[in-house]
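Engineer: I need the structure of the sequence given here:
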Amino acid sequence: MSEPVPVTILLVEDDEVIRRSVAMALERYGYRVTVAGDGLTGLELFRDGRHDLLLLDVMLPALDGIGLCRRIRESSTAPILMMSARGDALDVVSGLEAGADDYVVKPVDTAILVARIRSLLRRAAFVPPAAAPSDPPQMVAGALVFGDLSIDPAALEVRRAGEEIALAPTELRLLLEFSAHPGIVLDRQSLLRNVWDYGWDGDTRVVDLCVQRLRKKIGADRIETVRGFGYKLRR
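Structural biologist: Sure thing, here's the model as predicted:
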């Protein structure tokens, strides 16, 4: 029987001490880690190899983490976890708007970092939520249909007006969660638990920014904001 292929992480961090300590910590958990000290080198490594997850610092020389995240998102839906030294709202929002799935603030405890990584990898494995048993949406050839939007939970395909839409793992899992509960308001904390797999209260900005990205792809009016409560998918 062949040995399982270890998960490969691309770590892009300019501080050598942090880069080495994080890489060593992740390797102790069984991950294979490729490292880069600047954004351009990180981009080259990303293009040259297969990486299951990317761990990017925000402040990088040559090409910063936000720019690197955008470049990666042009051709890949691999999970991206941003690291910020400050945790400033601007850093967090910029990273999430660029396509990152989550973020951590440095210095980060190894156990928390690994928990976030495992959560992202589980999301990337696409375990769709179960469909709501009552008042289901219209089904056409196994797909859930909401106007011009069709969602196939089995094939993990989303189409709008017949054209397939490329969604990042977190965007797809978020849409599947909404489609399993059409017309029902889902609050941000429950979305964090069910989509981001947080076992604790997290920063709800990740939800808001992911909803914004999803709206741009499936239609701005498809997901309704219910002020003071959360979001719902229009029937």
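Engineer: going forward, measure contacts and count neighbours with C-alpha atoms only.
Structural biologist: OK.
Engineer: What are the boundaries of the strands in this protein?
Structural biologist: 8-12, 32-36, 53-57, 80-84, 102-105, 138-140, 143-146, 149-152, 157-160, 163-164, 186-187, 223-226, 230-233 (DSSP state E).
Engineer: okay, those strands in TSV with distance to residue 68 and mean neighbour count next?
Structural biologist: As requested, these are exported to TSV (distance: least, C-alpha to C-alpha, whole Å; neighbours: other C-alpha atoms under 10 Å):
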stretch	distance to residue 68	mean neighbour count
strand 8-12	10	23
strand 32-36	12	19
strand 53-57	8	26
strand 80-84	11	25
strand 102-105	15	22
strand 138-140	39	12
strand 143-146	34	20
strand 149-152	30	21
strand 157-160	26	18
strand 163-164	25	12
strand 186-187	31	18
strand 223-226	29	16
strand 230-233	30	20
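Engineer: compare with the first, here's sequence two:
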Amino acid sequence: MSDSTREESGLAQDPAPETGRAVQIALVDDDRNILTTVSIALQAEGFATRLYSDGETALKALLDNPPDLAVFDIKMPNMDGMELLRRLRAQSALPVIFLTSKDDERDEEAGLELGADDYIAKPFSLRLLIARIRAILRRAEPLRDGAGPSGSTEPAQASITRGRLFMDPARHQVTWDGLPVSLTVTEFLILEALAVRPGVIKSRNQLMDAAYPDDVFVDDRTVDSHIKRMRRKFRMVDPQFAAIDTLYGAGYSFNDG
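Structural biologist: Coordinates of the predicted model:
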């Protein structure tokens, strides 16, 4: 860590550059060695980092002063990563990558169901983590106000109306029958890919291409989990929601009828 690093209540935060604003990445892990190693790697890539060693401290800070993206470990004492993600998702759509044990698929599934945008199994390569972070930031950039990581601004995107569904990509807003539905960045982009062409079946690979760049690998289970979670969110405002159709073996489509 640099001498300028500041630590407060489990938090270590590097100051933003004098000109412009560095993209802020929050790291939450009770392993100080991992926090230090990942932070140094991210700083070398031009990111500013905030480090938290416990979930309670992290939750308050992420809600009071949201970063651009957060990376959570699942296995932590007191408030673990799952509980932290659950509480965060109740109030925020902040992009989140979570870290899970390599041999525990239940953690991966549970994290995606709670609203994580992606997951990486431990042990992981820093190169892969940085690639995933950049991928999610690219997807989230048009949804943030002002300049993105590159300093460029995205043009406003046209809203989408399909039957009872309304989507405003520029503001990351979704409503069903006029009622708001809170979606993560990944969920929003998958739904957008389906809603742009109602009735057209999109394969899992096509939906992965819409939500993830080619240099980031995700499997079919990830897309299925995002679809399942989206359906659940829409059914919270409309128990009869059935606009996302499944064609087994082929993919998904949006039905605006």
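Engineer: Save the strands of structure 1 as CSV, and put in distance to residue 193 of structure 1 too.
Structural biologist: Converted to CSV, those look like this (distance: least, C-alpha to C-alpha, whole Å):
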stretch, distance to residue 193 of structure 1
strand 8-12, 24
strand 32-36, 28
strand 53-57, 21
strand 80-84, 17
strand 102-105, 13
strand 138-140, 27
strand 143-146, 23
strand 149-152, 22
strand 157-160, 23
strand 163-164, 28
strand 186-187, 10
strand 223-226, 19
strand 230-233, 14
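Engineer: So which of these is nearest residue 125 of structure 1?
Structural biologist: Residue 125 of structure 1 lies closest to strand 53-57 among the strands of structure 1, at 11.9 Å (C-alpha to C-alpha).
Engineer: Quick one: average offset of the closest one versus structure 2, please.
Structural biologist: Compared with structure 2 after the fit, strand 53-57 of structure 1 shows a mean deviation of 0.3 Å (mean C-alpha distance after the TM-score superposition for structure 1).
Engineer: Could you list every helix and strand in contact with that strand?
Structural biologist: strand 8-12, helix 65-73, strand 80-84 (3 or more C-alpha pairs under 8 Å, 6 or more residues apart in numbering; DSSP states H and E).
Engineer: Onto which residues of structure 2 does stretch 38-45 of structure 1 map?
Structural biologist: Mapping stretch 38-45 of structure 1 onto structure 2 (TM-score structural alignment) gives residues 54-61.
Engineer: and the matching stretch, which residues are buried?
Structural biologist: By 16 or more other C-alpha atoms under 10 Å, the buried positions in stretch 54-61 of structure 2 come out as 54, 55, 57, 58, 59, 61.
Engineer: for those, which one is nearest residue 98 of structure 2?
Structural biologist: Out of the buried residues of stretch 54-61 of structure 2, the member with the shortest distance to residue 98 of structure 2 (by C-alpha to C-alpha) is residue 55, at 12.9 Å.
Engineer: can you tell me which residues contact that closest one?
Structural biologist: Residue 55 of structure 2 makes contact with 28, 76, 78, 79, 80, 81, 84, according to C-alpha atoms under 8 Å, 6 or more residues apart in numbering.
Engineer: Serialize those to CSV and add fields for distance to residue 181 of structure 2.
Structural biologist: What follows is the contacts of residue 55 of structure 2, written out as CSV (distance: C-alpha to C-alpha, whole Å):
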residue, distance to residue 181 of structure 2
28, 27
76, 30
78, 31
79, 27
80, 26
81, 24
84, 21
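Engineer: Which residue ranges of the stretch 51-200 of structure 2 form helices?
Structural biologist: For the stretch 51-200 of structure 2, applying DSSP state H, counting those that start in this stretch gives helices covering 55-64, 81-89, 105-114, 126-140, 185-195.
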